[in-house]
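Chemist: Below are the sequence and a predicted model for it; my questions follow.
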Amino acid sequence: MRSLVRRLPAVGLALVSTLTLLSPPAAGARSTGAGYSNPVTAGFSADFPDPSMIKGRDGWWYAYSTGGPYAKDGSDGDSYKIARSRDLTHWEKVGSVFDAGNRPTWADPTSGFWAPDIRYLGGRYVLYFTVHNTTTTPDNWDYAIGAATAPTPAGPWTDSGAPVVAPRPAADGGFQWTIDPAEFTDTDGTRYLYWGSYNGGIHAVRLTPDGLKTVGPVTDVARDRFEGPYVVKHGGYYYLFGSSSNCCAGPATGYAVFAGRSKSPLGPFVDREGASLLASRTGGTPVVASNGNKWVGTGHSSIVTDLAGQQWFAYHAVDRTDPFVTGSNGWLLRPMLLDRLDWIDGWPTVNAGTGPSETSSSAPVTTVLAGPLPADVRVEADLRGGGGVYARRSADGSLVRATVSARRLVVETVRHGRVISRREAALAYEPGNVAVEARGNHVIAEASEDRLGDPLAVVSLELPAGMSRGSAGPIGAVDNFSAAALYQPVRHATPTPYVGKVDLRYSDDFSHGLGSGWTWRNVSPDARVARGALTWPTETADLSSDATAAKASLLLRDQPQGEFVVETKLSLDVGSDTVRNYQQAGLLVYVDDQDWMRLDHVAGGTGRFVEFAKRMRFTPPAAPPIVSFGGAMIGPPAATTWLRLAHDLVPGTGEHRYRAASSTDGKHWVWGAAWTLPAGTTPRIGLVSQGSTPEAEAAYGKATATFDYFRVTR
C-alpha cells in the first residue's frame, strides 16, 4: 500500500494523514458501448412486477419483485423474487425472500407478498413488504406492511416480528389498501415510510432510526388516484412518484407513473402546473406512459443510479402483443423494464418524454475499465466507517477530495498541497457511500446510505481555474471504488405533436347549428346547438357497458388521412369532491362498440380526472378471444378543460396511434399516454356525453357538457 500522505505535501493534510490509498487510481467505469433490449428480465423471468433495486456492497446490483412465475407457461415461481446483475441489463436468479423457515408468523398462510422496497439502513439491508392477509385480525384482506432485515442483499432475511403498519380499517368497511411501501431518509436523519393505493390514498409516517417502527401521526400526501409511491430528493425538492390507472387489464392496461414535488417530505405535493396531488381535480406530471410501441401498463417504479451518475427508472410493463401466461387470457405477465430518467426543467421524465423503449443504443455505466479519465468525472466508493475519494489529482498535488470522518462529510480543494477551500456537513447516520461529481469548475459531493436518491448530505463548491482534469482514487479502506466519465444530462424534452392550421372540412365551431359532416349513432334527444356551442347532458348509456353500449348516442365524423390533431373545449358541470359516478364527456375515436377510445373529463368517486380510455378485442395465443377495457390518466381537469388527440401511423406496423393531452387554460398542455387501433381499420372521430347513473342523477341530476368547438388541425 502507498500512503496518500507520502504523495502529497504535508501542509493542510491533517484530515487524511492516517488514510491510505488502497488501489491505483487509473481505473475508470464506463459503459461497454453496447445497447440493450427491454424487458431486461428476459431470459431470467417472464414476470417481475413492482421492482425495487439496490447496489449491494458486494458489487452486484440486486432487484426484488412481487412473487409470480419465472416461466412463460406459469410452471415455476417464487413467493417473493430476488435477482442480481453485474450490468443492470442482464439478470440472474438469486431466490426468494421467504420460505417455510422464515415466513413472518403474522402473515396468514394464504397470503402472498407484494411490492418490496429495499434499503440499506444502519449497516444492514431492510426490505419492506406487503402482506395482503394477516393473522392480526379475524378478517380477510386486512392489508399490512412488514419489514425484514438481512446482513447481505441475498439474505438470510429475518422478519421484524410484527407489522410496521398494521391493518387500517376503511371508513366504509373493510380495510384500506395498506400496500406498496417505500422508505425515504431525509438529510436531518428523519426516516419516513410511504404507502397506499386506491382504497385510502397515499400516506406517510415517520419511522424510528432503525426503520422498523412508526412514530407519530400519519399524513395524507396523495389522494386515492395513486399507488406505488417512491420518493427521492432532487434539486432542493422532494419528488413523490405514484402510479395511476388500472394495473392489470391485459393489452388495455393504462397504468402510468406521475410525479409531484414539495419543499417538505410530507407535502403538499403539486405537479408542474401547480395542481395538488390531494385535490379532487387531481394533479400529477406524467413521467412514463404507453407510447404506441408494444409496452403498456408502465408503472410501479423505483430509481437506481449508475456509476456515471445517470439515474435509471426501473418499472414493470405489459407486452400488449403477448400479455398473458401461455394459454390463459387473464394471468398477466409484467416483466421489468429499465430506461433512462431525465430531469428537464426540474421535472423527471423517461427518455426525454418519449416513454418506454423496446431497445436502447446506450446501456448503464457499470463496468470498470482501465484508461485515462475525462475532465468531467464521477468518483465513488463504499465506505467502511471512514474514508473517501479524490478526483482531478494533478502532478503538482492539486485535487478535490471528499472524506467522511466523525459523522461529517468534508469536501476540500487542495492547490499545490495547500487546502484553499473547504465545506462540510453533518451526517445523521454513518453513510455507506460517498461520491464526487466534477463538471466544469463545479463539484458536488454526496454521502448516502444506499445511493437511492435520499442523500444524508450534499456539499458543493467551485474549483479554481486550472483544475480541469487528472487522476482519481480512493482514500482509506473503501470498497467498490469507481471513476467514470460523468453522464451528460439531457436538457430538452422531445417535441410534443405538431399542431398546424385548422382544417375547416373536418371542424365545427357550432356557430350555425350542427355543421355538415356529422352523423349520429342514436340521436340524443337532449343535445342542442345554440349560441355557438353544443350542449349535451350526460346519458346513462355508456360504451364501456355491455348492457347499454348499443344504446349510447355517438356524434361522429370521418377523420382525415395522415397526421392531424383534434381538439375540443369542454365545460362539464360536475363540480368537485362529490360522488357523481361516472358522468363524463369528451372526444371519441370509434371503430365499433368493441374497438374505440375516448378522452373524457370523468367524475369517479370524489375525484375528477382526464381519462384516456380504450376498449378492444384481443385474442391471446392459444386462448379464447377477450374484450379488454382500460384507461390512462392525463392531466387534471377544470370546470372548463381543453382536450387533444394527436394522430399518426406507427412506423413499421401502420397502426393508428393517438396521443392524448389536456389543458386547463388552452395554452399549457399536459401530454400523456398513447393508444393504438389496428392497421387497416377506418376509425371515425367525434364527441360523447355519457356514463351517468341513476344514483348520481337522483342526487345531482344529469351533468351538462358544453362543447365550444370541435377543431381538426393539420
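Modeler: Received it, and whenever you're ready, just let me know what you need.
Chemist: Going by C-alpha atoms from here, please, whenever you check contacts or count neighbours.
Modeler: Fine.
Chemist: pretty sure residue 348 contacts residue 342?
Modeler: Yes. Residue 348 lies in contact with residue 342 (CA atoms under 8 Å); the separation is 5.6 Å.
Chemist: Can you name the element that comes right after the top helix by length along the chain?
Modeler: In the chain, with assignment by DSSP state H, the single longest helix is helix 694-700. Next helix or strand after helix 694-700 toward the C-terminus (DSSP states H and E): strand 704-713.
Chemist: Can you get me a residue count around residue 76?
Modeler: A count of neighbours around residue 76, defined by other CA atoms under 10 Å, yields 11.
Chemist: How much space separates it from residue 68?
Modeler: 8 Å (CA to CA, to the nearest Å).
Chemist: With residue 688 instead?
Modeler: Distance from residue 688 to residue 68, by CA to CA: 40 Å.
Chemist: Leaving out sequence neighbours, find the closest residue to residue 321.
Modeler: residue 294 (6.4 Å; CA to CA, 6 or more residues apart in numbering).
Chemist: For that neighbour, list the residues it contacts.
Modeler: 318-321, 358 (CA atoms under 8 Å, 6 or more residues apart in numbering).
Chemist: a markdown table for those, including neighbour count, secondary structure and distance to residue 201?
Modeler: Formatted as a markdown table, the contacts of residue 294 follow (neighbours: other CA atoms under 10 Å; DSSP: H, G, I helix; E, B strand; the rest coil; distance: CA to CA, whole Å):
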| residue | neighbour count | secondary structure | distance to residue 201 |
| --- | --- | --- | --- |
| 318 | 33 | strand | 24 |
| 319 | 21 | strand | 28 |
| 320 | 20 | coil | 28 |
| 321 | 16 | coil | 32 |
| 358 | 16 | coil | 32 |
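Chemist: okay, pairing it with this:
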Amino acid sequence: MHVIAATMLLALAMIGPAAAQTQPALSGNIAIHDPSILVTDAGWVSFATGVENAPDEGTPRTKTSPDGLAWTESGPLPGGLSDWIEEELGYRPKNLWAPSVFAGERTVYLYYSASTFGSNESAIGLMTNEAFDPKNPTEGWQDQGMVLRSHRGDDFNAIDPFRIDTGGRAFLAFGSFWNGIRMIELDPQSGKPAANAELIPIASRGGGAIEAPALLEHDGRFYLFVSFDSCCRGIASTYRIMVGRADEVTGPYLDRDGKPMLEGGGTLVQAAEGRYRGPGGQEVFMVGDEPWLAYHYYDRDQGGMPKLQVAPLRFDEDGWPQLDPMPE
C-alpha cells in the first residue's frame, strides 16, 4: 500500500489550497459518525462508528471514494464483536465507536472503542491488516484484542483512540469526559502499550465535555485537536472543534492565548455554521504531504443526520490551523 499518488494529487487540485474558497462539497453516501480516513494511491477509505444493534453487531463501517468527494458504502467489518470485549467489560456493547486507522510500513492498524454511554467501563481494542486492499476495505482484518482499559473509579475513559508516530516512537491519545485526554506510549510494531508505559495527561476541562483527540506534527510543532461540548443530539448537538499546540508530542499543549489545554484551554477551529450543526469527532489525515481534517456534523436540513466532511487545514502567519468556510 502506498500513500496518495501524484495523479490523485492532480485530481485534487480543484480543492487544493490555491483554488478552494470553501470546504469541499461531498456527495454520495456520506452518512457517518466519527470518521477516520486513509488515503492511498487506489482511493480513499473511511472507517466510522458502527450501527447500533445491527445484524453485524455494530462493527466499524466503511466507505470508499476515488477522489474524496463522491462516497460509496462498502459495508461493515465482518465477524461481529470479538469475544474478549464481553468477557472483559461484563456486557456486550450495542456497537463499536470511533475507529481510528493508522498505516504503518507493512501493517494497517485499526483502533476502536468498546463502551456504553455515560460509563467509563470501557476498552480500546485493535485490529490489524497486513494485506490491506483499499478496494475491499472490509477484508483481511485480524483482531488483536485489548490495548487498554478504564474502570469505574478511574478518572479517564478509554475511548476515542488516535495514534501518532514520531521520531521512531509511537503514541496513542484517547479520552472522553472524566478528567480529559490522556496519552500512552506504544510499541510501534505491536501497536500496544510499551513496557512500563505510563498515562500522560494532555488536556482537561476539569470533568467537562472534551473528547476525540487527534494529533498532527507540522513544521516542528505538534497540534492537538479535540471536540468540546455535546455530540449525538442531532441538531441540538453543540460539538465544536478546538486545538492547542506544543513543542513536544507529550505537551504541554497551549492555545493561541497561552492557556494550557490541561486547564481548559483551546482555540476554535470549527463551530456550527448554518445547516452544519455540532461539528466534531475529528481526525487528522494526510493527502500526500498535506494535512486534512475529517469530521462529522449534523445536517439541520435533513433532520439532524450525521454526515461526513473533509477539508484541508490551512495555517495562518502565526502557525495556527484553520478551515475554509462551509460550502453552501
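Modeler: In hand now; what should we look at? In this text, all values refer to a predicted model and were calculated from it rather than measured experimentally.
Chemist: Which helix or which strand is home to the residue nearest to the spatial centre of the second structure?
Modeler: For the second structure, the residue nearest the mean C-alpha position is residue 283 (3.5 Å; CA atoms, centre = their mean). Taking DSSP H and E as the definition, residue 283 of the second structure sits inside strand 276-287.
Chemist: equivalent range in the first structure for that strand?
Modeler: Using TM-score structural alignment, strand 276-287 of the second structure corresponds to residues 295-306 of the first structure.
Chemist: Quick check: buried residues in stretch 98-114 of the first structure?
Modeler: Under the neighbour-count criterion of 16 or more other CA atoms under 10 Å, stretch 98-114 of the first structure has 98, 104, 106-108, 111-114 buried.
Chemist: Please read the previous query as pertaining to stretch 110-129 of the first structure.
Modeler: 111-121, 123, 125-129.
Chemist: go on, stretch 705-714 of the first structure?
Modeler: 705-714.
Chemist: again, but for stretch 289-302 of the second structure
Modeler: Quick answer for stretch 289-302 of the second structure (16+ other CA under 10 Å): 291-300.
Chemist: Among the residues you listed, name the ones in strands.
Modeler: 291-299 (DSSP state E).
Chemist: Name the nearest residue to residue 292 of the second structure, ignoring sequence neighbours.
Modeler: Of all residues not flanking residue 292 of the second structure in the chain, residue 312 sits nearest, at 4.1 Å (CA to CA, 6+ apart).
Chemist: Tell me who's in contact with the residue mapped onto the one you found from the first structure.
Modeler: Counting by TM-score structural alignment, residue 312 of the second structure lines up with residue 340 in the first structure. Residues in contact with residue 340 of the first structure, defined by CA under 8 Å, 6+ apart, are 310-313, 350-351.
Chemist: 6 Å instead, please
Modeler: By CA atoms under 6 Å, 6 or more residues apart in numbering, the contact set of residue 340 of the first structure is 312-313, 350-351.
Chemist: Identify, from those, the entry nearest to residue 182 of the first structure.
Modeler: Using CA to CA, residue 313 comes nearest to residue 182 of the first structure of these, at 15.2 Å.
Chemist: What ranges does the stretch 51-200 of the second structure have for its strands?
Modeler: 61-65, 70-76, 96-103, 108-114, 122-129, 142-150, 162-166, 169-174, 181-186, 200-203 (DSSP state E, counting those that start in this stretch).
Chemist: can the contacts of residue 340 of the first structure go into JSON lines with extra columns for distance to residue 306 of the first structure?
Modeler: Below are the contacts of residue 340 of the first structure laid out as JSON lines (distance: CA to CA, whole Å):
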{"residue": "312", "distance to residue 306 of the first structure": "7"}
{"residue": "313", "distance to residue 306 of the first structure": "11"}
{"residue": "350", "distance to residue 306 of the first structure": "15"}
{"residue": "351", "distance to residue 306 of the first structure": "16"}
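Chemist: just those residues now: which is nearest residue 160 of the first structure?
Modeler: Using CA to CA, these come closest to residue 160 of the first structure at residue 313, 29.2 Å.
Chemist: From residue 343 of the first structure, how far off is that closest one?
Modeler: Distance, residue 313 of the first structure to residue 343 of the first structure, using CA to CA: 12 Å.
Chemist: got it, and residue 38 of the first structure?
Modeler: 22 Å.
Chemist: Same check on residue 247 of the first structure?
Modeler: Taken as CA to CA, the span from residue 247 of the first structure to residue 343 of the first structure is 25 Å.
Chemist: out of the two, which sits in the more crowded spot?
Modeler: residue 247 (26 against 20).
Chemist: Tell me the counterpart of the more buried one in the second structure.
Modeler: In the second structure, residue 247 of the first structure lines up with residue 231, judged by TM-score structural alignment.
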